[in-house]
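[1] The amino acid sequence is not available; the structure is as follows:
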C-alpha cells in the first residue's frame, strides 16, 4: 500500500466512499484488500473493516481457486480481464453458485511494474433474480387480466393500442395481432361505425389531455353482433405527473340494460293499470253521486239535504281519483290543484249561494303534497268544513266570503277553512255536537293522526285549521 501514490490513494478513497451499485475493490500484489466499497463488501458477506488487510483467499475461500489464476495473470502482466462472467460459491450462501460479471485491471506503478489489481464486479444473480421476479410478476398480472371478464388494455398517449387482455379479443373472435399497434378507433370493435370511431378518437385526445372519459358505447363482437359496454378511458401518469399511457377498460352491461328495459316496461304496464283503476273508481263514484242526486229529487226536503251532503262527499272522493289519474302520480297528491277543483265542484253544487258568497283558494300549484293514504281523509275533512260554512255560516240571504288556504307551518302542512259568517253558536263543544259532518271531521282527524284547531264559539266568523304530520319540509 505504501507504494501507491498518495494523491491516487486519496482519489480512490473518495470514489470508493460514494454510493454505487457496482462493487469495487483495490488489491495489492499479495491480493490483500486495500480498498473496498460497501456494495462489494455486502456481496462478499463481510464488513469493509473485515476485508481490509485480508486476502481474497481468506475472504472467499471457496471462490479463490477459480479467481486466483485470473488475478495472478493480471499481476504478472498478461492482458486484463474485462467483463468476464464467473460462477462462484459465496461464504454467505454455501452450496449455491452466484453469477458475477467482473473486470480485473492492473494498477501500474511509476517504475512500470504492476502494483495491484483494480476489481469491479456486478452480482448478476441478484439482477437475474430481480429480472425473473419482474417477469413472473408480469406473467401473473397477465394471467389476472386474462382471467377478468372485463375489457382492459394499454395505449400510448397518441391512441395506439399496445396491450389488450384476452376477454375483448375472445368476445370479438380476433387475435392480438389484428389490433395491437393500430389506432384504437380503427380496431375491429369500433370500425363498424364512423360515428363511434370519431367519438373514440376524440375520447383519446381528451384522455391524453388529462380527462377521464366515460360513456356507454356499443362495440362490434364476433359474427358482427353488438354488445353494450360501460366504457372508461383513464390517463396514467408517472412520478413527474406526465401522462405516459392511456388505460381503456369496459364491462358488458347488455344484460343490465335488458333487465332495466324489462323493469321500465313493467313500470309502464303498472302505471297504465293504476291509471285504469283510478279512472274506473272515479267513474263508479260519479255514478254513485248521480244516483244520490236522482234519489234526492224524490224525497222530503230533510232527506234530500242528507242525500245532497252524501253526494258532495262522494264527489270529493271522486275528485281525488280523478287528479291521481290525470297527474300520473300514484304516490302523492298536490293540495293546491285539488282544493281548487273541490271548490269549483261545490260552487256548481250550490249555485244559489255563489252569487252572494265569494269562494276562493290560496294554495300553490306544487310543493304541498300529501301521501296517497292521506288524500281521501283530507278531501273529506275539507269538504265537510266547506259544506258547513256554506250551509250554516250565512243563513238564507247573508253575504260574505269562504277561503281555503294551504301552507307550511312548523314542518307541518296547515289547511285552513275560514269564513266571514255568523260563527259557531255560544256554548258550542265539538266533543258533544251531534252534527254528522263535524263528527266526521273529528273521526277523520284522528285517523290522519293530525290536529284540528277549532274556532272560538260565540264570535263572528269561523277559522278551522287542520295540521297534517308530514315530516321535514322539502328544500
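    Right, received. Where do you want to start? Nothing here was measured: the structure is a model prediction, and the numbers come from that model.

[2] Could you use CA atoms for every contact and neighbour count after this?
    Noted.

[3] So residue 47 is in contact with residue 39, correct?
    No: with contact defined as Cα atoms under 8 Å, residue 47 and residue 39 do not form a contacting pair (9.9 Å).

[4] Now residue 191: closest residue in space that isn't a chain neighbour?
    Nearest in space to residue 191, with sequence neighbours left out and distances taken as Cα to Cα, 6 or more residues apart in numbering, is residue 197 at 6.4 Å.

[5] Please identify which helix or strand holds that neighbour.
    In the assignment (DSSP states H and E), residue 197 maps to helix 194-208.

[6] Now find how far off-centre that helix is within its chain.
    Put simply, helix 194-208 sits 24 Å off its chain's centre (Cα atoms, centre = their mean, to the nearest Å).

[7] Pull out the buried positions in that helix.
    Neighbour counts over helix 194-208 (16 or more other Cα atoms under 10 Å) mark 196, 197, 200, 201, 203, 204, 206, 207, 208 as buried.

[8] And the fourth one, how far from residue 244?
    This points to residue 201. Separation of residue 201 from residue 244 (Cα to Cα, to the nearest Å) stands at 18 Å.

[9] which other residues reach the helix holding residue 197?
    157-159, 184-186, 190-191, 212-213, 217, 233-235, 243, 246 (Cα atoms under 8 Å, 6 or more residues apart in numbering).

[10] Show me the residues you listed that map onto helices.
    Among the contacts of helix 194-208, no member falls in helices (criterion: DSSP state H).

[11] returning to that earlier point: residue 47 and residue 39 - which one has more neighbours?
    residue 39 (21 against 16; other Cα atoms under 10 Å).

[12] quick one, what contacts the residue nearest to the more buried one when sequence neighbours are not counted?
    Distance criterion Cα to Cα, 6+ apart; nearest residue to residue 39, sequence neighbours excluded, is residue 23 at 5.0 Å. By Cα under 8 Å, 6+ apart, the contact set of residue 23 is 36, 37, 38, 39, 40, 41, 43, 119, 120, 121, 122.

[13] adding another structure so you can compare the two:
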C-alpha cells in the first residue's frame, strides 16, 4: 500500500517534488520561475503520470480535463496518503458546469494570483500531505503491531483507565483462545469477570492495589474459562500514560500457567514427603563432596552418632571412621568418583565413632550424583544404618558355624575310624577262615566299607563338609581297589573324569555302585591272570552326570544279565542306581560296558540309607 508513498519524509518538508501538468509551456516556465528553488519540478507532460512519484500536482483546466482520469487514478493509488491536486483557473465560476471537479481536486486558485499567495497555498497542501504520510506510517505500524499481538500465544488486553470500571477496549486472539469467550463478550467488561465468584484471593487485592497506584506488576490468579474450567492465570499489568503524564490505559498480558502451578504443587508435596521420610528415618541420610565433607545430613545422625546435623556440617566423614577401615572404604568408593560415570551403588561395612567415643558397626550404601550439563560427578549421596546388633548376631552365627564345621569334621573322622575298625575286624575274620566262599564274601564287604570310609576321609580333609571332588575320590577309590585284588597288576585301569563336585548324599551311592562294578570287572573279567584294560569315565553335561566302566574282558554271563542266576553285586548295583534315579545301560560287545546316567541334585539331610 505504501510503496508509492514518497517515503523520505524530509523530502516532503524540504525538497518536495512538484508535477506541472499545464497545457502551455509559458505557464509552466512561469510557475517554475516563481516557486521556491528547492522544489523538484517535473514538467514532462508527454509521459504517463503514473510513472512519477511526486508530492503535489499543479494543473490548468485544459490539461486536467485531458488527463483527468489518470490524475485521479494516481491520487487513489497513493491512498491513504494524501496526494494534493491544485487547479489553476481564470474564473472559478466556469467549474459550475462540472461540479465533480471540486471533489477531485484539493485547491482551486484563480489566476492571476500573487506569487506569495500561490506559494503559501502550495505549502499548505504539502503540509497536509506530510501529515497524512506521518499518519499512514503510524497506522501501518499499528497494523503490524496488532498483527504481532494477535499472533502471540499469550492473552493481551487493553483497558481504559479513565472510563468507569476500567472496561476492556482491546483483546487479542490469544486471550480469546485462552478464555473461550468471544470478542463481543469481552469488550466493555472489567477483566475481573474471569474470576467469576471466586474473588477471595490475595492476588485479586494485589492487582487492585497496582491499578489504584498506577503501577506495573505481576500476580497469579485463579480464573475461569467460559466453560467453567479453572486455570491459573499469570497476569502482568503495565500502565500507559498520556501526554499529560496521567494513566490513560492498562495493558494486561495473561499466560496460562496451570501446568506449572500443578507441577510446583506436586514437587512441593513430594519434597515435603521426602523431608518427612528422611527426617524421620532411622537411617542417616547424607550428602558429601567427593573427598567426604558433609554437605547435608538428616537429624537421625543424633540417634546414630550422638551429633546434631549442625555439629557435623563441614566435617569429613572419614574423620569418624575407625582407622583400620579408612583405607579399605576409601578404595571401595573410588569407583564412584573416578573414571566414567557409574550408576551402581557401593555398599561398605565399617566402624563409625560416636560422640561418646565408642565405635558402632554401620552399613553405608552410596551412589554418585551427576551434573546433567557436563555429565560430571558433583557429590556422593549415602544412606547409613546401624548394624551393631546384626553384626553381633553374625559373629555369633559364624562362631557357631565354625564350631559346627569342627564337629562335623570330628564326626566324619570318627565314622571313618569306626568303619576302619569294622573293616579291620572283617579282615581278621577273613585271615582266620579257611572257607574260600566266606573269605570272598568278607573281602567284598571290606571293599564296600573302605569305599564308604574313603568318602568320610575326603570330607574330613575337605573345606566343604557336604560336597567332595568326585574325580579325586574315583582316583583314590581305584587305587584302593587295585591294592585289594591280586590281579590288579595285570590290568591297566584308565581314568577319564571331569572335575566334578558332588553332594555327599549322591556321592555315597554313586561311589558304592562304581566300587561294585570296578571290583567285579577286576575280579571276573580277566580269569587265569590274563592281561586286560578297564576304562573308567565320569562326565558332566550341565546337570546330567554319566558314569561309565568298560572292560575288554570275557564279558558278563547271560545268566547274570537275564537274572537267571542271582548275583549279590548286581543286586547291590541295581539298588544303588534306583536310589540315584539313574538310567542304566549294559553293553556286551568286546567285553562289558556298564553305564548309568543321573541328574545332579543338592540333596540335603540324611537321605542315604547307606550313610
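    Okay, I see it. Quantities reported herein were computed from a predicted structural model and do not represent experimental measurements.

[14] quick one: TM-score?
    Here the TM-score for the pair of chains, by TM-score structural alignment, normalised by the length of the first structure, is 0.74; 446 aligned residues with a Cα RMSD of 4.8 Å.

[15] so residue 569 of the second structure sits right up against residue 516, yeah?
    Yes: using Cα under 8 Å, residue 569 of the second structure makes contact with residue 516 at a distance of 6.1 Å.

[16] Neighbour count for those two, which is higher?
    The residue with more neighbours, out of residue 569 of the second structure and residue 516, is residue 516; 21 against 16, by other Cα under 10 Å.

[17] Which stretch of the first structure is the helix or strand where that one lies matched to in the alignment?
    Under the criterion of DSSP H and E, residue 516 of the second structure resides in helix 504-524. Per TM-score structural alignment, the counterpart of helix 504-524 of the second structure in the first structure is residues 372-392.

[18] ok, average deviation of that stretch from the second structure?
    Compared with the second structure after fitting, stretch 372-392 of the first structure has a mean deviation of 2.5 Å; criterion: mean Cα distance after the TM-score superposition for the first structure.

[19] starting at the chain centroid, how far to that stretch?
    Relative to the chain's own centre, stretch 372-392 of the first structure is displaced by 46 Å; criterion: Cα atoms, centre = their mean.

[20] contacting residues around it?
    Applying Cα under 8 Å, 6+ apart, the contact partners of stretch 372-392 of the first structure are 309, 312-313, 316-317, 320, 330-333, 342, 346, 353, 402, 417, 419, 421-422, 437-438, 440-441, 444-445, 447-448, 464.

[21] hmm, try it at 7 Å
    Here stretch 372-392 of the first structure makes contact (Cα atoms under 7 Å, 6 or more residues apart in numbering) with 313, 316-317, 320, 330-333, 417, 419, 437, 441, 444, 448.

[22] So for it, what gets flagged as buried?
    372, 374-387, 389-390.

[23] Same check on stretch 573-583 of the second structure?
    Buried residues in stretch 573-583 of the second structure, counting neighbours by 16+ other Cα under 10 Å, are found at 573, 576, 577, 580, 582.

[24] do stretch 67-74 of the first structure as well
    67, 70, 71, 72, 74.

[25] Most widely separated two among these?
    Of all pairs drawn from those, the one with the longest distance (Cα to Cα) is 67 and 74, at 11.1 Å.

[26] The counterpart of residue 312 of the first structure in the second structure sits in which helix or strand?
    Under the alignment (TM-score structural alignment), residue 312 of the first structure maps onto residue 447 of the second structure. Residue 447 of the second structure is located in helix 436-461, with elements delineated by DSSP H and E.

[27] Following the chain onward from that helix, which element is next?
    Assigned by DSSP H and E, the successor of helix 436-461 of the second structure is strand 467-469.

[28] buried ones in whichever helix or strand comes after that next one?
    Counting by DSSP H and E, the next helix or strand C-terminal to strand 467-469 of the second structure is helix 470-484. Using 16+ other Cα under 10 Å as the test for burial, helix 470-484 of the second structure gives 470, 471, 473, 474, 476, 477, 478, 480, 481, 482.

[29] cool, stretch 255-265 of the first structure as well?
    Of the residues in stretch 255-265 of the first structure, none is buried (16+ other Cα under 10 Å).

[30] distance from it to the second structure after superposition?
    Stretch 255-265 of the first structure, aligned to the second structure and superposed, deviates on average by 3.4 Å (mean Cα distance after the TM-score superposition for the first structure).

[31] quick one on the thing from earlier: what's the closest of the contacts of residue 23 of the first structure to residue 167 of the first structure?
    Nearest to residue 167 of the first structure, judged by Cα to Cα, of the contacts of residue 23 of the first structure is residue 122 at 42.1 Å.

[32] Let me see the contact set for that closest one.
    If a contact means Cα under 7 Å, 6+ apart, then residue 122 of the first structure has 22, 23, 100, 101, 102 as its contacts.
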